[in-house]
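Asker: no sequence for this one, just the structure:
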């Protein structure tokens, strides 16, 4: 069953379910002596060892401070988390607190599944937070999620290969194609210039098409909430990536997800890739000798005149679920997590990969003096600039549920496969995909 159908079904359940019909919960009172007491469950998607460990340590220290509190942590990949929360919404099997993706938050708000966090943010100091993430997570004047960290998609490249072939860092899509083609040909199949991923179980095809369309001054989701796959910019972008796949990319990339794609760069098998600062840790784990030969730059544009710093930013938040029996414990844990002695080690578990939601933390000596932060100062600046320019895919005009469907249903990825595998004309496949997305969007209007 498609996720969009599930969402529509869950929204119907919302009207019927006694779990949510009673409306929002007020925070349960603490004991008379002010001591927190109760058990909460936290879901997060920090599957890598460093982040997972720091969150667990933060929970352990919180429980030491509050002996009557029990915290259970469960970890799911982002794709598994989406399935977990949408099915859990129907059954009432949801956590007290969780991480989320920006597009998830919009669906959660529409499902009336999470509570506003304005009081929490105000108590922590609203002006301490970067403004853009707060706007992205606000609907009808209420803030429904608290930003934990930010990152942005930038272009990663091999400095040694550009030097070997006397290539400049690409700033336009034509330059990018030429550089990638030169390296692919020169390396004789040992290294690809780049790889174009569009497996239908991920959003990579959508992401990469979004890069092109945004760089042409358009968006995949229009201001009035319609899909944009048939404009000249979108058609040009589709044709561009099809050509990249046919001429340069490994043919297995037709089924790649984000990890498959990233692993090629980690292992030194691609010269260019698009991702966040998480690429530094991936290269360090897989091919540490390459750390001296990678750097990043802004994503290319259609022309030098239209060059911008960034197109896709992810502001990863935390949410408190409406069915929680102890929202007061979740709020206290969030405050504890943002304490510098906990927050800085969390961010530095993936240095340069996670930019702080509290700008003041960027000036913390531990952040400034971290060896990876020092080594990749240029990449940190490129990513920081991109964070200020971009939004989540489909949320360029503010939070809306169509953005979640745009990235979660595999429609654009299927479109690319239909063009390449079935030989369907670009214009036909684009029109069919656009119509399918617009039909899906009607289920959430």
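Answerer: Received, thanks. Everything quoted here is computed from the prediction, not taken from an experiment.
Asker: contacts, neighbours, all on C-alpha from now
Answerer: Will do.
Asker: how about the strands of this structure, start to end?
Answerer: Secondary structure of the chain (DSSP state E): strands at 38-44, 69-75, 97-99, 138-139, 142-143, 146-152, 154-158, 272-275, 294-297, 313-320, 355-356.
Asker: export these to CSV and tack on distance to residue 203?
Answerer: Compiled in CSV, those are given as follows (distance: least, CA to CA, whole Å):
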stretch, distance to residue 203
strand 38-44, 20
strand 69-75, 21
strand 97-99, 19
strand 138-139, 24
strand 142-143, 26
strand 146-152, 15
strand 154-158, 16
strand 272-275, 13
strand 294-297, 22
strand 313-320, 14
strand 355-356, 23
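Asker: alright, now check it against this:
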């Protein structure tokens, strides 16, 4: 299904500002955007940009980036450090823009009327020192995948807390093994020593009242009793409801176990939903998703925020047009088309109740409750030091999971290292 966004583009103040009295653009610019495409992303984006191009007279040129996001981020840093004026906009991972904030235009004023329509956690994640440095385009957040057939078989409900998940996973796992499935595990997740573990562990800690590692005001909060309890509980899963090999698992490793029918629960991102329901999947039609559990005694879930946003380079020679395009990509019209045509999850809350999106992509409305409880990684307060912060955190957690020190010992040491890294009153 194809939608027309031309009227919306013409009505936007950013677009109108670029039009002469005659209705044609005063100056026609070629706006260059750096973007790492996957699948049909390039084709879809080029179609979605057309109404903006027609309304403003400008054109959009795509610079395709490497498939490796690490390489992509490295290239961005090189270009921006050189004050490259050839790229006007950068499609940015949710944790990148805060690290590169000094190179990006402040979008706060341009987005003042539309920012409240987006998930608050996403706006927060892209705001540095009161400056909105990137406009949300589409998002991502994980959920709890569960085998509804097995829960029904054993009379169990979807767990609300991590403690309930631990007990239910063990009971169903043991019963299935006794029934002959020796390969069944209770819970698979991402335990390797990498950014994915930061995401998983942040969810355990935040949902247990242990904070966000580093708070939005820059305060280091990770060394606390609730965080210790959350990570110790996770450590108890290894070798009991989760295989020992989970300490080397990334997303695809977890999905491999899950999709062959050998797990009761899985923590993973939305991409695994469609794959799990593919014709070659052993769990097709047998599972559902829910918000991630909370810690005992706490009532707020936490799903680590992912997704992509668009930032305008300070070195662009066409900043006004670039800001206009950024606002358009953050609009309801653009995001609706991207959801329907590209299965991309919107950042605008009301689109999760849109009938056209629900008809074309039934999975999307199911993620609304997940995003309402999303938590950003602390890239905004730690800025250029975020990668080191995350590395120190995931290593401390991985050490605990693998039995190299207790959570209390490792988080105390982590706090000291983070204080040294911070090196003063501010990051």
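Answerer: In hand now; what should we look at? Worth saying up front: this structure is predicted, and the values here are computed from it rather than measured.
Asker: TM-score for this pair?
Answerer: Once superposed, chain against chain, the TM-score is 0.78 (TM-score structural alignment, normalised by the length of structure 2); 401 aligned residues with a CA RMSD of 3.6 Å.
Asker: circling back to that earlier point, for the strands of structure 1, which one sits closest to residue 21 of structure 1?
Answerer: Among the strands of structure 1, the nearest to residue 21 of structure 1 by CA to CA is strand 313-320 (17.4 Å).
Asker: what's the mean distance for the closest one versus structure 2?
Answerer: On superposition with structure 2, the mean distance recorded for strand 313-320 of structure 1 (mean CA distance after the TM-score superposition for structure 1) is 2.9 Å.
Asker: quick one: contacts of that strand?
Answerer: Here strand 313-320 of structure 1 makes contact (CA atoms under 8 Å, 6 or more residues apart in numbering) with 96-102, 114-115, 133, 144-153, 327, 330, 386-392.
Asker: What's the local residue count around the nearest residue to residue 78 of structure 1 once chain neighbours are set aside?
Answerer: In space, and not counting its chain neighbours, residue 78 of structure 1 is closest to residue 45: 5.7 Å by CA to CA, 6 or more residues apart in numbering. Counted with other CA atoms under 10 Å, the neighbours of residue 45 of structure 1 add up to 19.
Asker: Now do the contacts for residue 212 of structure 2.
Answerer: Each residue near residue 212 of structure 2 by CA under 8 Å, 6+ apart is listed here: 202, 205-206, 221-222, 377-378.
Asker: try residue 267 of structure 1
Answerer: The neighbourhood of residue 267 of structure 1, defined by CA under 8 Å, 6+ apart, consists of 283, 286-287.
Asker: picking that back up, for the residue nearest to residue 78 of structure 1, give its distance to residue 368 of structure 1.
Answerer: Taking CA to CA, to the nearest Å as the measure, residue 45 of structure 1 falls 26 Å from residue 368 of structure 1.
Asker: Let me see the contact set for the residue nearest to residue 110 of structure 1 when sequence neighbours are not counted.
Answerer: Of all residues not flanking residue 110 of structure 1 in the chain, residue 401 sits nearest, at 7.6 Å (CA to CA, 6+ apart). Residue 401 of structure 1 makes contact with 103, 106-107, 110, 444, according to CA under 8 Å, 6+ apart.
Asker: One more: residue 199 of structure 2?
Answerer: 304, 377.
Asker: And residue 433 of structure 1, what's its match in structure 2?
Answerer: Using TM-score structural alignment, the equivalent of residue 433 of structure 1 in structure 2 is residue 414.
Asker: And the contacts of stretch 107-120 of structure 2?
Answerer: Outside stretch 107-120 of structure 2, the residues that touch it by CA under 8 Å, 6+ apart are 14, 123, 131-136, 323, 327, 331, 347-350, 371-372.
Asker: same thing but 10 Å
Answerer: Stretch 107-120 of structure 2 is contacted by residues 13-14, 122-123, 127, 130-137, 139, 311-312, 323-324, 326-327, 330-332, 346-351, 368, 371-375 when judged by CA atoms under 10 Å, 6 or more residues apart in numbering.
Asker: Endpoints of it, how far apart?
Answerer: End-to-end span of stretch 107-120 of structure 2 (CA to CA): 16 Å.
Asker: Check stretch 404-422 of structure 1 too.
Answerer: Distance between the two ends of stretch 404-422 of structure 1: 27 Å, counting by CA to CA.
Asker: chain center to that stretch, what's the gap?
Answerer: How far stretch 404-422 of structure 1 lies from its chain's middle: 19 Å, per CA atoms, centre = their mean, to the nearest Å.
Asker: try stretch 426-436 of structure 1
Answerer: Centroid displacement of stretch 426-436 of structure 1 relative to its chain, using CA atoms, centre = their mean, is 26 Å.
Asker: go on, stretch 220-232 of structure 2?
Answerer: On CA atoms, centre = their mean, the centre of stretch 220-232 of structure 2 falls 23 Å from that of its chain.
Asker: now the contacts of stretch 107-120 of structure 2: which count as buried?
Answerer: Buried members of the contacts of stretch 107-120 of structure 2, counted by 16 or more other CA atoms under 10 Å: 14, 122-123, 127, 131-137, 139, 311-312, 323-324, 326-327, 330-332, 346-349, 351, 368, 371-375.
Asker: wait, residue 16 of structure 2 sits on residue 7?
Answerer: No. When contacts are counted by CA atoms under 10 Å, residue 16 of structure 2 is not listed as touching residue 7 (11.2 Å).
Asker: between those two, who's got more neighbours?
Answerer: The neighbour count for residue 16 of structure 2 versus residue 7, taken as other CA under 10 Å, is higher for residue 16 (18 against 12).
Asker: Could you check how far residue 3 of structure 1 is from residue 411 of structure 1?
Answerer: Distance, residue 3 of structure 1 to residue 411 of structure 1, using CA to CA: 12 Å.
Asker: shared neighbours of these two, which are they?
Answerer: residue 405.
Asker: Could you check which of the two is surrounded by more residues?
Answerer: Set residue 3 of structure 1 next to residue 411 and count neighbours by other CA under 10 Å: residue 411 wins out with 22 against 15.
Asker: Flag every buried residue along stretch 307-327 of structure 2.
Answerer: Using 16+ other CA under 10 Å as the test for burial, stretch 307-327 of structure 2 gives 307-316, 318-319, 321-327.
Asker: Okay, the spatially most central residue of structure 1 and residue 55 of structure 1: tell me how far apart.
Answerer: Using CA atoms, centre = their mean, the residue of structure 1 that lies closest to the mean C-alpha position is residue 314, 4.5 Å off. Distance, residue 314 of structure 1 to residue 55 of structure 1, using CA to CA: 20 Å.
Asker: All good on my end, thank you.
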